[in-house]
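Visitor: below is the sequence, then the predicted model.
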Amino acid sequence: MKKSPKSIMFLGTGSDVGKSVITTAFCRILKQRGVRVAPFKAQNMSNNAYVTLEGGEIGRAQAVQAEAAGLLPSVHMNPILLKPVSDRGVQVVVQGRVVDTLSGRAYYESQDQVRSRIMESFSHLADRYEAIVMEGAGSCCEVNLRPRDVVNFEMALATGSPVVLVADIDRGGVFAQIIGTMELISPKERDLVAGFIINKFRGNPDLFTDGISFIEQRTGRPVLGLVPYFKDIHIDMEDSMSLDETIARTGPVKGKINIAVVKVPHVANFTDIHALEQEPETNIVWLSSPVDLEPYQAVILPGSKSVIADMTVLHEQGWPHVLARYLEAGQGRVVGLCGGYQMLGRTIEDPEGVEGASPHATGFGLLDIATRIEAVKQVRLSSGRDRLFGAQVHGYEIHMGHTRMGEQALPFINFDHEPDGAVSADGRVMGTYLHGLFDSGVFRGRFLAALAKAGHILFDPSALREDYDQVRQRNYDLLAGHVKHHVDVDRILALMGI
């Protein structure tokens, strides 16, 4: 590492406490102040990935943070990405490239090599940016993981970065979270902790002043912010824990365009649905088991990291019969995205055991396609025009399968390099490998207009729909403003030397 950048590290008292959101906010705040800043997370475990300009994969959260910083995502912002393919196995992605699928034990035995690639990527960023905002993973003090933990305090110690500990008061036990963490870390790690941010606060902050005083007196560190819970700022989430909170909480709503999304066990890239969720005319319902689909104008099958295993579960739950009956009974549409696209076909074959489950699965048979899972992963940015609505679309592909179309299927999207996806003759069933399909404002608007027309729902087809990229940029500014109002930002930037 040629030079030491100005850095800060946000570590958590647990999973889903808000580390990613706080990191995103500080990337935006520093960009607003004219600082060339990059995000960094040494190791991420997520099936919600994004494709970088280099054609590699990183966790979605780091792609979001890069956008907030005004940067194109790079593989060096998340050098190690672990993608669970089963309860015991993970696909290991190093600096954007798949290197192997390993058990947890086998992966942890390769930690020396992992550490060198992590520091190589950090050095790459340090040589190019004035500041680095780092994020940890999960709880920073898991006793059983400490000897193999490369993403939390080990990174802070290696880079000399001050640490701000993020805790979640909404789930309860915030005092135990903070004080317990401080008790479990080592003295040299404790020396790096500069203060705390208490996230997801509800209620009157004046009623928590005694709590802040207790934490500060007990730890000798300041509470640097008390961040209120928010629902009106929309940042792409990465953690499936956040997704689980939405399952089965709602049902169809009269007068809305109701869209059901099937929650497969190994769901991946569920952020594909976010643009639809933000439309005022839509009601998105995630389903973990079959229901009567008659009130829904569309059903979406999202991506999956273990397509054959998930298809097996969907068969056991009775989804093939439910979807077939849905299409026979009404005017609804079915959309498959990536793994969901593969499931819509006749068969899925895995002769090389890439996914490690059964070598074969029968699909829904709603599209005349057949898929073969292959060891070589396709990772690329793609753009083209769709066949149904004539809209220009763009996004990215991440898949390990090759899909062959039969005579009864038509290409769905004409990419610049080749056709993609398939659509049924009546246009009611469609699938694609493209992630980010609904981010296109024109496509999204025309798709929703078609659903509204078929469902006799009031909808203005002439209303201009923004590309979701623009919506995200506006929300990064809203997030930065929210954090600046409730966190002592100047004090944290001073810790960085800014």
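Guide: Received, thanks. Numbering: from 1, shown residues only.
Visitor: okay, CA-based contacts and neighbour counts for the rest of this
Guide: Noted.
Visitor: gap between the residue nearest to His360 when sequence neighbours are not counted and Gly395?
Guide: Leaving out its chain neighbours, the residue that sits closest to His360 by CA to CA, 6 or more residues apart in numbering is Glu349, at 4.6 Å. According to CA to CA, to the nearest Å, Glu349 stands 26 Å off from Gly395.
Visitor: and if you look at Thr219?
Guide: 46 Å.
Visitor: how about the helix ranked longest in the chain: buried residues?
Guide: Counting residues, the longest helix in the chain under DSSP state H turns out to be helix 468-486. Neighbour-count burial for helix 468-486, counted by 16 or more other CA atoms under 10 Å, picks out Tyr468, Arg472, Gln473, Asn475, Tyr476, Asp477, Leu478, Leu479, Ala480, His482, Val483, Lys484.
Visitor: where's the first one relative to Ser213, distance?
Guide: If I follow you right, that is Tyr468. Using CA to CA, which is the criterion applied here, Tyr468 is 42 Å from Ser213.
Visitor: below is structure B, check it against A:
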Amino acid sequence: MGEFPGIKLSYVSRENIGYADLVIIPGSENPKESMEFIRSRGWDKEIRALSEKGAVILGIGSSYPLLGKTLSFSSGFKIKETIKGLGFFDIDIKLRQQEPARASGKVLNGLPGPADILSGLEIEGYRIYSGDIIMRGKENNFIKICDNSDNALDGFISTTGRVLGTFIHGIFDNSNFTVRFVNFLSNAKHDGSIIINNAKSFDFKKFKEAEYDRWADIVRGNLDIKKLYEIMGVVV
């Protein structure tokens, strides 16, 4: 996302969030500690205030359930207590761990508000978590998973179309989705001020492969690869 033309991405660790058109809450290994840290920094209030001003809020992976009312944990977790979420979605989620698995799907049609521009987009990524959900509000499901025959649904989007959550990691590696998502942000701002010139020419998958190749060249140029293979017992 940070490599996308017209986007300035800032990582926040200790300071205030400040002004933002989009707040991404990334996944973590311990969502309970993540929620405690968010509250200790006062970010829960900042995120709420930004949302009320029209900013888009996106929770990914284990942080998607933090957008709901409560989050509890299945027997596979050491965490036993139920924690209070940010309350954007009127849902309760019991989080379940699973083996990392590829996930492909399609954004559902007819999404509310400015998010309608995302409708019908195909995406690929991976999931580490799933969840049992009790839903009480009028939130819309976000994505239909196409990897299995039961047409499972993933994620939610608020009735305003400005708060989204998904268990799927890597959604911004899908160039078509990211181009449309930036347009979505521009529409959500009401002024179209995010510049997306040449956006379609940016291929995130090719960019990642090029970066992997670049780092591989650096490793080869600075290590005795033959000796490394000998230590590892790899025959080449």
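Guide: Ah, there it is. All figures in this text were calculated on a predicted structure; none of them were measured in a lab.
Visitor: TM-score of the superposition?
Guide: Superposed pair, TM-score by TM-score structural alignment, normalised by the length of the second structure: 0.78. Supporting alignment: 218 aligned residues with a CA RMSD of 2.9 Å.
Visitor: can you find the partner of the residue nearest to His360 of the first structure in the second structure?
Guide: By TM-score structural alignment, Glu349 of the first structure lines up with Ser72 in the second structure.
Visitor: let's verify the residue mapped onto Phe37 of the second structure from the first structure: helix, strand, or coil?
Guide: For Phe37 of the second structure, the equivalent position in the first structure is taken to be Val313, counting by TM-score structural alignment. At Val313 of the first structure the chain is in helix, as set by DSSP: H, G, I helix; E, B strand; the rest coil.
Visitor: count the neighbours of Val313 of the first structure for me.
Guide: Neighbouring residues of Val313 of the first structure were enumerated by other CA atoms under 10 Å; the total is 15.
Visitor: related to what we said a few turns ago, quick one: distance of the longest helix of the first structure to the chain centre.
Guide: Centroid separation between helix 468-486 of the first structure and its chain, computed with CA atoms, centre = their mean, to the nearest Å, is 17 Å.
Visitor: ok, then the element right after it?
Guide: Under the assignment DSSP states H and E, the closest C-terminal helix or strand after helix 468-486 of the first structure is helix 489-496.
Visitor: mind listing what's buried along that next one?
Guide: Val489, Ile492, Leu493, Leu495, Met496.
Visitor: swap in stretch 156-176 of the second structure?
Guide: Residues 156-159, 161-169, 171-176 are the ones in stretch 156-176 of the second structure that count as buried (16+ other CA under 10 Å).
Visitor: which one's more surrounded, Thr219 and Gly395 of the first structure?
Guide: Set side by side, Thr219 of the first structure and Gly395 show unequal neighbour counts under other CA under 10 Å, the larger going to Gly395 at 20 against 16.
Visitor: now do the contacts for the counterpart of the more buried one in the second structure.
Guide: When the two structures are superposed using TM-score structural alignment, Gly395 of the first structure falls opposite Gly125 in the second structure. Applying CA atoms under 8 Å, 6 or more residues apart in numbering, we find Gly125 of the second structure in contact with Arg102, Ala103, Ser104, Ile168, His169, Gly170, Ile171, Asp173.
Visitor: could I get those as CSV with secondary structure and distance to Arg48 of the second structure?
Guide: Converted to CSV, these look like this (DSSP: H, G, I helix; E, B strand; the rest coil; distance: CA to CA, whole Å):
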residue, secondary structure, distance to Arg48 of the second structure
Arg102, strand, 32
Ala103, strand, 30
Ser104, strand, 31
Ile168, strand, 23
His169, strand, 23
Gly170, coil, 25
Ile171, helix, 24
Asp173, helix, 27
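Visitor: got those residues as a markdown table, with distance to Phe88 of the second structure columns?
Guide: Putting those into a markdown table (distance: CA to CA, whole Å) gives the following:
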| residue | distance to Phe88 of the second structure |
| --- | --- |
| Arg102 | 27 |
| Ala103 | 25 |
| Ser104 | 26 |
| Ile168 | 19 |
| His169 | 20 |
| Gly170 | 23 |
| Ile171 | 21 |
| Asp173 | 26 |
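Visitor: what helix or strand is Glu183 of the first structure located in?
Guide: Under the criterion DSSP H and E, the helix or strand holding Glu183 of the first structure is helix 174-184.
Visitor: what packs against that helix?
Guide: The contact analysis (3 or more CA pairs under 8 Å, 6 or more residues apart in numbering; DSSP states H and E) places helix 174-184 of the first structure against strand 163-168, helix 209-219.
Visitor: pick out the residue closest to the middle of the second structure.
Guide: Centroid-nearest residue in the second structure, with CA atoms, centre = their mean: Ile60, separated by 3.0 Å.
Visitor: all strands of the stretch 301-450 of the first structure, in order?
Guide: Listed in chain order, the strands of the stretch 301-450 of the first structure (DSSP state E, counting those that start in this stretch) span 303-304, 333-337, 347-349, 360-362, 369-386, 392-405, 413-415, 419-420, 422-423, 429-432.
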